[in-house]
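> test case, fold it:
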Amino acid sequence: MPAGPRARALKAVRFAIVRATFNEEVTAKLLAGAVRGFADAQVAARRVETHEVPGAFELPIAALWLAKTGRYDAIVCLGCVIRGETPHFDFVAGQAARAIADVALQTGVPVIFGVLTTDTVEQAHARASTHGGRREHTKRSQVGNKGYEAANTALVMARLRRTIKQR
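The predicted model follows:
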């Protein structure tokens, strides 16, 4: 991006990441991917704040608290819900997704859904690949780090929000 008002505006943005620590091994990789995504976009580390909550169900309230401060251009929610033998998965995944979307709609702050919802641990690890945002070809599909992708989505939405507000 050339130097000028748009480049400066991108450098002035602030982001928050909220990570659920449940399924820590996976969500730590998502966080690393998100941090790398922001760094690859030349967002200064001091402009990305990270917070932790116990599980995916707690992500929306933390995102709401952060959005209400008015300090962030976008918020990334990261988590991992893996299907088990009980319907718990359906309740947690569905309610977390709905509530995260509600926070964005209520506050006007983009809140990005970076929560993996998978059938197996292996699928979760594949979607939290440590290869950053690069996609790898597998027999089934292309997978990459969904945290990295969530950071990129946050950048796009923050830029769009600023563009619309400046008109």
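> hey, let's count contacts and neighbours off CA atoms from now on
Fine.
> got a list of what residue 118 touches?
By Cα atoms under 8 Å, 6 or more residues apart in numbering, the contact list for residue 118 reads 80-83, 124.
> which ones among the residues you listed map onto strands?
80-82 (DSSP state E).
> now those: which count as buried?
The neighbour count (16 or more other Cα atoms under 10 Å) marks 80-82 as buried among those.
> in CSV, list the residues you listed along with distance to residue 90.
Conversion of those to CSV gives the following (distance: Cα to Cα, whole Å):
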residue, distance to residue 90
80, 13
81, 9
82, 10
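> list just the nearest of these to residue 16.
When these are ranked by distance to residue 16 (Cα to Cα), residue 80 comes first, at 17.9 Å.
> tell me where the protein has helices.
5-11, 24-40, 59-68, 88-107, 121-127, 146-166 (DSSP state H).
> ok, and which of those has the densest surroundings?
Compared across the helices of the chain, helix 24-40 shows the largest average neighbour count, a mean of 22 (mean count of other Cα atoms under 10 Å).
> report the angle between that one and helix 146-166.
Interaxial angle of helix 24-40 relative to helix 146-166 (axes from the mean of the first three to the mean of the last three Cα atoms, to 10 degrees): 40 degrees.
> and this one, please, so the two structures can be compared:
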Amino acid sequence: MNTNAGATGGGPTEGESPDGRGLRIGIVAARFNAEVVERLLETAQAELGRLGVRPEDVVLLRVPGAFELPIAARALLRSAEPPDAVVCLGAVIQGETRHFDFVAGAAADGILRVGLETGRPVIFGVLTTNTVEQAMDRADGAYRRGADAARDAVEMARLLASPELATRREMADTRAI
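This is a model prediction of the structure:
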């Protein structure tokens, strides 16, 4: 099992799983569209366990909806014991108004900004679908997007902690002086 990114900055090769042992992972899950999000959460937690993340090293926060995911992720990453990565889980399903566009766009933009601002992986595990059926299929059917988001969090946490990137950060810090 590949536990660190190599000299090329890569993570696990195709078919390998990242090593989650010793990592602390935050999950922020929306309550809106609860049936879908619960399935995302179940598959994410199962995948973290499969990758070696201990249940006591998983911090779960619940928020009202997808719009609130970024601020809760930011709060987790600014806490006294910040996780190595945060997985944001939610489901925004198209309705008859433009509300879908505003919520989905704001959630995606906010999650991206929190990751860039903190330098920690913040994974977008928000389904944006036309129907509940599509969302359910992606939550625990053929796609299992919660598991994908959990795996991405572990892989990115390992990548950003890799010795090569640490060396590059140190070099950039000394050039800034």
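> related to what we said a few turns ago, from the contacts of residue 118 of structure 1, pick the one nearest residue 155 of structure 1.
Proximity of the contacts of residue 118 of structure 1 to residue 155 of structure 1 (Cα to Cα) peaks at residue 80, which lies at 21.7 Å.
> sorry, back to before: as a markdown table, the helices of structure 1 with distance to residue 46 of structure 1 would be great.
Below are these laid out as a markdown table (distance: least, Cα to Cα, whole Å):
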| stretch | distance to residue 46 of structure 1 |
| --- | --- |
| helix 5-11 | 11 |
| helix 24-40 | 11 |
| helix 59-68 | 16 |
| helix 88-107 | 23 |
| helix 121-127 | 27 |
| helix 146-166 | 15 |
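> for residue 114 of structure 1, which of these is the nearest?
For the helices of structure 1, proximity to residue 114 of structure 1 was assessed by Cα to Cα; helix 146-166 is nearest, at 5.6 Å.
> residues in contact with that closest one: which ones?
Here helix 146-166 of structure 1 has contacts from 10, 13, 29-38, 73-76, 78, 110-114, 116, 127-128, 132-133, using Cα under 8 Å, 6+ apart.
> quick one: distance of that helix to the chain centre.
Averaging C-alpha positions (Cα atoms, centre = their mean, to the nearest Å) puts helix 146-166 of structure 1 11 Å from its chain's average.
> got it, and stretch 33-51 of structure 1?
Centre-to-centre, stretch 33-51 of structure 1 and its host chain are 11 Å apart (Cα atoms, centre = their mean).
> state the span of structure 2 onto which it is aligned.
Alignment of stretch 33-51 of structure 1 against structure 2: residues 43-61, by TM-score structural alignment.
> span of that stretch from start to end?
Stretch 43-61 of structure 2 has an end-to-end distance of 16 Å (Cα to Cα, to the nearest Å).
> who touches that stretch?
17-29, 72, 83, 139-140, 144-151, 154.
> what sits against residue 137 of structure 2?
Applying Cα under 8 Å, 6+ apart, one finds that residue 137 of structure 2 lies in contact with 143-144.
> counterpart of it over in structure 1?
The alignment partner of residue 137 of structure 2 in structure 1, by TM-score structural alignment, is residue 126.
> circling back: ok, of the ones in strands among the contacts of residue 118 of structure 1, which one's closest to residue 5 of structure 1?
For those, the nearest to residue 5 of structure 1 is residue 80 (37.5 Å; Cα to Cα).
> gap between the closest one and residue 109 of structure 1?
Counting by Cα to Cα, the gap from residue 80 of structure 1 to residue 109 of structure 1 is 22 Å.
> with residue 119 of structure 1 instead?
In this view, residue 119 of structure 1 and residue 109 of structure 1 are 30 Å apart by Cα to Cα.
> give me the most central residue, structure 1.
Using Cα atoms, centre = their mean, the residue of structure 1 that lies closest to the mean C-alpha position is residue 76, 3.2 Å off.
> what's the local residue count around residue 72 of structure 1?
By other Cα atoms under 10 Å, 19 other residues sit near residue 72 of structure 1.
> what's the match for it in structure 2?
So residue 72 of structure 1 corresponds to residue 83, using TM-score structural alignment.
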